[in-house]
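# test case, fold it:
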Amino acid sequence: MAGLGCLMVFVTSYLDQGREAHDLALPCPAWMVPAPRLLPRAAATSTAQTQPVGSGRHIRMPSIFAYQSSEVDWCESNFQHSELVAEFYNTCSCLKNRRGLNVPISEVEKRFGGLGPFSLESLAVHPEVGAPEKAPRKGCRFPPLPPLLTTPSPRPPLFQFSNVTFFIFGPLMMFLMYPYAQKRSRCIYITWILFMVIGLFSMYFHMTLSLLGQLLDEIAILWLLASSYSIWMPRCYFPTFLGENRPRFTCLVLITTVVSTFLSFLRPVINAYALNSIAVHILYIVFQEYKKTNNKELRHIMEMSVVLWAFALTSWISDRLLCSFWQRINFFYLHSIWHVLISITFPYGMVTMALVDARYEMPGHTLKVRYWPRDTWPVGLPYVEVRDDKNC
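Below is the predicted model of the structure:
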């Protein structure tokens, strides 16, 4: 929506560029009044704390929609490249003009006196901090914008597009795994839809650092894990009181996930650690199945899944615990690397669980691991090809 608002501003400006500035005396819409100047969260908080007691000013608690309302903040500096995007490299976002060149948001702010509903006044914790220095104008006089930039701005690293892989791998894996889903279960499509939803919510979270974005991102991950458990968990690992009844196990997973969803609102700051702890149980299952099989293909895909997950987790932990070190060397992209690696790890993990599951649920079929775009390439996206067992 913010990008759409900025686009509307640019289109309006260029349509009126041929008119003289003094000819424009239109009533200002409410969203075009000057927005309060932005203050970092720390500055706003310190200013609010210095207000004398009884001054009549009250601290407003930020809503879950507000920018930086989440307690979770990653190592990347906030609002360094855009006044609309909190963590630029952790978000797939870039405002461009009609020639495809980066346009500074500050230029829009300067010319139009704020972006109205798209401004970041919610950054200030205190409602009185950063009030407009002058009253809103009665008439709108928009001088023509300067000529479009002719020099492209520095191209950001590839990690700017860290969430795009979710939207590429999701539909691609749905297409590649279509024959397998027809044989096993069409519920597999739910996992890939949730996979793409995670990419969308992750972009929203890192763009705003809002509590709502954090909860949406983490709850989507929780439900993705729940759907994977329900589909691919081998029956021999079911709780003993369920026997080997998959519908009962699915009901248990559903109830547990619903309860966990509500619990995630109590202490959101620990949600990410709780989700990562689930990987310990998944690793236990992979290790047990690794010992049971002599299939080299299955062992290779298991090893690749674990290695990719280990690199991804290392990036995530390093960004959380060693932030001061990475800031000293001006390297803020570890969480972006986490996005890329974990989006590659999931296809490998899903193929691993599909191969393990086939040993229990598809005895009349043989699953062959293939790689897109070609099997002969050193790097590829894994998927399974279903073959009927002629001996059955």
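
# C-alpha only now, for contacts and for neighbours.
Will do.

# how about the residue lying closest to residue 176 once chain neighbours are set aside, secondary structure?
Nearest non-adjacent residue to residue 176, counting by C-alpha to C-alpha, 6 or more residues apart in numbering: residue 383, 6.5 Å away. Following DSSP: H, G, I helix; E, B strand; the rest coil, residue 383 is assigned to strand.

# check residue 66 too.
Strictly by three-state DSSP, residue 66 counts as coil.

# one more sequence to fold, the one below, so I can look at both together:
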Amino acid sequence: MAGMFAYESSEVDWCEDNYKHSENVVEYFNTMSSFVFFVVSPVMLYLFHPYARERNLAVHLVWLMMIFVGLFSMYFHMTLSYVGQMLDEISILWALAIGYALWFPRRHFPFFVKDRRTFSRMVLAITVVTTLSSFIRPTANAYALNCFALHILYSLGLEMRSCTDQRALRLAQASVGLWVLAISCWISDRFGCSVWQKLNFCYLHGIWHILIVVATAYGSTLVAYLDASCEIPHSLPSLQYWPRDDWALGLPYVALRGATKTRKGC
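Now for the predicted structure:
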């Protein structure tokens, strides 16, 4: 049992040189870059609160779970332990599951699912089974998690086909662009390590951390906006950016210009 907590007990090792900057931290930059989760997540919790209060306070669980993702990511890269790897990957899985349960469009539910409560229970059951299955072949977990991202992109593409809101379309483009950059860094670090080592630039996985958090902020805001437009249209949702709406860069959020609990199913 103690061996599972031991340094470098995981079969996964990223491209960054181990113990280069500290004898107590295996991958220093990968560990430090995980701090971005603790910067972005609290801000998104704050920005999402008006929407969550009107729609469902469980929305806050997405960004609360992202804080845990950051915590476990730091622990994993600091130790490269088996337990750290599993905590990191399982927390990502549960963050995805919460997002699916809250935001997956009702019109795309399986034919045998009639309401969101039933769908959420189905997602919970699948997530429990997947969590247990993740211990069978841990080296495959990261690839399986990225497959969920492909399904999210496909589902988002279906939703955006009928969208005419220019802000939403630009946000979709930015979200996909950030994800493409992020996954390119992840793949390059995983499979092109020898090239980056020759260039003495082994920090792509840390850059992935930064890009994927921002991509998650953009993507979750987009799906929350689509959800609000469908489920609580009388609250008059709109897309805005923090800290200033007229800045080219910022964190997006759903602003509600009206306030009502009237529901309209989609």
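
# returning to what we had before: how about the residue nearest to residue 176 of structure 1, what does it touch?
Residues near residue 383 of structure 1 by C-alpha atoms under 8 Å, 6 or more residues apart in numbering: 173, 176-177, 347, 351, 369-372.

# filter those down to just the ones in strands.
369-372 (DSSP state E).

# helix or strand for the residue most central in space within structure 1, which one?
Nearest to the mean C-alpha position of structure 1, counting by C-alpha atoms, centre = their mean, stands residue 202 at 1.4 Å. Taking DSSP states H and E as the definition, residue 202 of structure 1 sits inside helix 188-208.

# okay, that helix sits on what stretch of structure 2?
Alignment of helix 188-208 of structure 1 against structure 2: residues 59-79, by TM-score structural alignment.

# just the strands in the stretch 251-392 of structure 1 please.
365-372, 381-388 (DSSP state E, counting those that start in this stretch).

# picking up where we left off before, of all the residues in the helix holding residue 202 of structure 1, which ones are buried?
188-189, 191-208 (16 or more other C-alpha atoms under 10 Å).

# cool, and stretch 220-239 of structure 2?
220-235, 237-239.

# so what does residue 254 of structure 1 match up with in structure 2?
Aligned partner of residue 254 of structure 1 by TM-score structural alignment: residue 124.

# isn't its match up against residue 97?
Yes. Between residue 124 of structure 2 and residue 97 there is a contact under C-alpha atoms under 8 Å: 7.3 Å.

# output the contacting helices and strands for the helix holding residue 202 of structure 1.
Helix 188-208 of structure 1 sits against helix 164-176, helix 211-232, with contacts defined as 3 or more C-alpha pairs under 8 Å, 6 or more residues apart in numbering; DSSP states H and E.

# hang on, the earlier thing: for the match of helix 188-208 of structure 1, give me every contacting residue.
6-8, 24-28, 30-32, 34-38, 41-42, 44-45, 48-49, 52, 83-85, 87-88, 91-92, 94-95, 98-99, 102.

# change it to 6 Å
For stretch 59-79 of structure 2, contacts defined as C-alpha atoms under 6 Å, 6 or more residues apart in numbering pick out 7, 25-27, 31, 34, 37-38, 41, 52, 84-85, 87-88, 91, 95.

# widest-spaced pair of those residues?
7 and 52 (39.8 Å; C-alpha to C-alpha).

# can you check which part of structure 1 the longest helix along structure 2 sits on?
In structure 2, ranked by residue count with DSSP state H as the criterion, the top helix is helix 204-231. Aligned using TM-score structural alignment, helix 204-231 of structure 2 spans residues 334-361 in structure 1.
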